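Q: take this sequence and fold it.
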Amino acid sequence: MSRICMHGYVSGRVQGVSFRQHTQSQAERLDLDGWVRNLADGRVEVLFEGEEDAVRELATWLEQGPDAAKVAGVELETQPLQGIAGFIVRG
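A: This is a model prediction of the structure:
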């Protein structure tokens, strides 16, 4: 399997619903590396990399998010691998 990296934005009701923490939990479960953070405009920004199947699984999960979220859209693009270790929630 090959490793890939994706970066993008999730919009909708995605702040104040533990979206970042749930994303981190999902990423760690899938053994992905990267980060997630809130943006001032109400979106969540995310970058994650790992085995292609796991990356695609997290990308699919982002379309729903945690139960309290209401995802309106997900925009993701493939990026060059970043070489990040671990998955963190950024401020």
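Q: switch to C-alpha atoms for all contacts and neighbour counts from now on
A: Will do.
Q: measure E45 to A68 for me?
A: Distance of E45 to A68, computed by Cα to Cα, to the nearest Å: 18 Å.
Q: whoops, I mixed them up, Q82
A: From Q82 to A68 the distance is 31 Å (Cα to Cα).
Q: same thing with V10?
A: Using Cα to Cα, one gets 14 Å for the distance from V10 to A68.
Q: out of these two, which sits in the busier spot?
A: Legend: neighbour count by other Cα atoms under 10 Å for V10 and A68, higher for V10 (23 against 14).
Q: mind checking the SS state of the more buried one?
A: Put simply, V10 is strand when judged by DSSP: H, G, I helix; E, B strand; the rest coil.
Q: second input sequence below; structure requested for side-by-side comparison:
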Amino acid sequence: MVVRRKVVVRGEVQGVGFRWACAREAQALGVHGWVRNRPDGALEAVVEGDPEAVERLVAWVRRGPSHAHVTAAEVTAEDPEGLPDFRIAD
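A: Next up is the predicted model:
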């Protein structure tokens, strides 16, 4: 079974290495998707994979790396697309 979650994270989440740390976590957990900075200052991630691994990454995103300060995280369930890997998007 594969699930997909979209997470929009707000707070001090840009310029702190969040995207690179998220990509490392995703690769370690074996999930696929992407992460990007949004023009509004938020960070957006889409994660697909095993339900337990996806939930572990979502929990990590709610905290972020050590220099981030997450104030809110909106999680939405979506239909999986079968993404082939995890990448940092533009």
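Q: please, which helix or strand holds the residue nearest the centre of the first structure?
A: Closest to where the C-alpha atoms of the first structure average out (Cα atoms, centre = their mean) is V46, at 4.3 Å. For V46 of the first structure, the enclosing helix or strand under DSSP states H and E is strand 44-51.
Q: centre of the chain to that strand, how far?
A: Distance of strand 44-51 of the first structure from its chain centroid, counting by Cα atoms, centre = their mean, to the nearest Å, is 5 Å.
Q: quick one, strands of the first structure?
A: With strands called from DSSP state E, the first structure shows them at 3-13, 33-38, 44-51, 70-79, 87-89.
Q: buried stuff in the longest one?
A: Buried positions in strand 3-13 of the first structure, judged by neighbour count with 16 or more other Cα atoms under 10 Å: 4-11, 13.
Q: contact partners of that strand?
A: The contact list for strand 3-13 of the first structure (Cα atoms under 8 Å, 6 or more residues apart in numbering) reads 42-52, 55, 62, 69-82.
Q: one more time with 6 Å, if that's ok
A: With contacts defined as Cα atoms under 6 Å, 6 or more residues apart in numbering, strand 3-13 of the first structure is touched by 43-52, 69-79, 81.
Q: do the shortest one as well
A: Counting by Cα under 6 Å, 6+ apart, the neighbours of strand 87-89 of the first structure from elsewhere in the structure are 33-37.
Q: let's see that with 8 Å instead.
A: With Cα under 8 Å, 6+ apart as the criterion, strand 87-89 of the first structure contacts 20-21, 24, 27-28, 32-37, 48.
Q: mean distance between stretch 53-62 of the second structure and the first structure after superposition?
A: Its aligned residues in the first structure lie a mean 0.5 Å from stretch 53-62 of the second structure after superposition (mean Cα distance after the TM-score superposition for the first structure).
Q: in the first structure, what range does that stretch match?
A: Mapped onto the first structure using TM-score structural alignment, stretch 53-62 of the second structure covers residues 54-63.
Q: contacting residues around that stretch?
A: 4-6, 10, 23, 26-27, 30-32, 48-49, 71, 73-74, 76.
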